[in-house]
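Peer 1: Give me a 3D structure for the following:
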Amino acid sequence: MNVSRPQNIAAALPDVVTRYLTAHRARDTATAIAAFSADATVIDDGKTYRGTAAIEAWLTRAAGEYTYTTELIGAQQSDATHYTATQHLEGNFPGGTVDLRYQFTLDDGRIERLIIEP
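Peer 2: Alright, predicted model coming up:
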């Protein structure tokens, strides 16, 4: 399912994904980490983080490294457990703007795997 109208984009994503994205945007690490399963994996910027302790450290570092805004600009469901959210970021990081795909794999109502890439 591809959604192009901004007001309907978030509706295309499951609650756990929108909860994570909202918490991450607000830099609410406790709420963001609660969206992950205990043995989840995150791959971001070529690095892999396994388990909630490593993911929490990544979220904490990412929240303080740069100042940026995010806007959800796209959402796609591949099947019952795979979703992609496309976020537009603008900030003081190298390049200043980027569109990133957040590729989620869900298991039992939690995020089991998240891959973030352009």
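Peer 1: When you work out contacts or count neighbours from here on, use the C-alpha atoms and nothing else.
Peer 2: Fine.
Peer 1: Okay, buried residues for the lengthiest helix in the chain please.
Peer 2: Counting by DSSP state H, the longest helix found in the chain is helix 51-65. By neighbour count with 16 or more other CA atoms under 10 Å, helix 51-65 contains the buried residues 52, 55, 56, 58, 59, 60, 63.
Peer 1: what do you get for stretch 108-118?
Peer 2: 110, 111, 112, 113, 114, 115, 116.
Peer 1: Now do the helices in this protein.
Peer 2: 6-9, 15-25, 29-34, 51-65.
Peer 1: Second chain to compare with the first, below:
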Amino acid sequence: MTDLPTPVERGDLPRPVLRYLDAHNAGDAAACAALMAPDVQVTDDGRTYDGPAAVEAWLGRATSEYTYTTRYLGAVRDGPDRWTVTQRLDGDFPGNTVDLRYAFTLAGDLVRRLVIAP
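Peer 2: A predicted model of the protein is given here:
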């Protein structure tokens, strides 16, 4: 039998994922970085950022570069410590609208790995 991803309502996501989404949507890079494991790796737009300080610097740049709003589209649980959230971003960036998948791997109450991709 194959384990299939399980759909999840936003309110049923694990606390670190919810806190990250809320902080990211608010543009709070420091709050996002505080949720990261010491050995975190975040990949976005083909670049990987290692460690909470690099994640905070990346998010600080990303949130100041464009203005956008986000809308939760859905989520699935991919495994015991893995969750994928899909959000729609509308803003003043090239293309104006994009649906992004945020693939989280957790380590307890911290984010160990995050891959953001269309």
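Peer 1: In structure 2, which residues correspond to the longest helix of structure 1?
Peer 2: Aligned using TM-score structural alignment, helix 51-65 of structure 1 spans residues 51-65 in structure 2.
Peer 1: do stretch 109-117 of structure 1 as well
Peer 2: Under TM-score structural alignment, the match for stretch 109-117 of structure 1 is residues 109-117.
Peer 1: related to what we said a few turns ago, closest one to residue 41 of structure 1 among the helices of structure 1?
Peer 2: Checking the helices of structure 1 against residue 41 of structure 1 by CA to CA gives helix 51-65 as the closest, at 6.3 Å.
Peer 1: so how far is residue 27 of structure 2 from the most centrally placed residue in structure 2?
Peer 2: Nearest residue to the geometric centre of structure 2 (CA atoms, centre = their mean): residue 102, 4.4 Å. Per CA to CA, to the nearest Å, residue 102 of structure 2 is found 16 Å from residue 27 of structure 2.
Peer 1: what do you get for residue 53 of structure 2?
Peer 2: Taking CA to CA, one finds residue 53 of structure 2 at 16 Å from residue 27 of structure 2.
Peer 1: residues contacting residue 74 of structure 1?
Peer 2: Contacts for residue 74 of structure 1 were tallied using CA atoms under 8 Å, 6 or more residues apart in numbering; they are 2, 3, 4, 6, 9, 85, 86, 87.
Peer 1: Chain neighbours aside, what residue packs nearest to the fourth one?
Peer 2: Meaning residue 6 of structure 1. With sequence-adjacent residues excluded and distances taken as CA to CA, 6 or more residues apart in numbering, residue 6 of structure 1 is closest to residue 73, at 6.5 Å.
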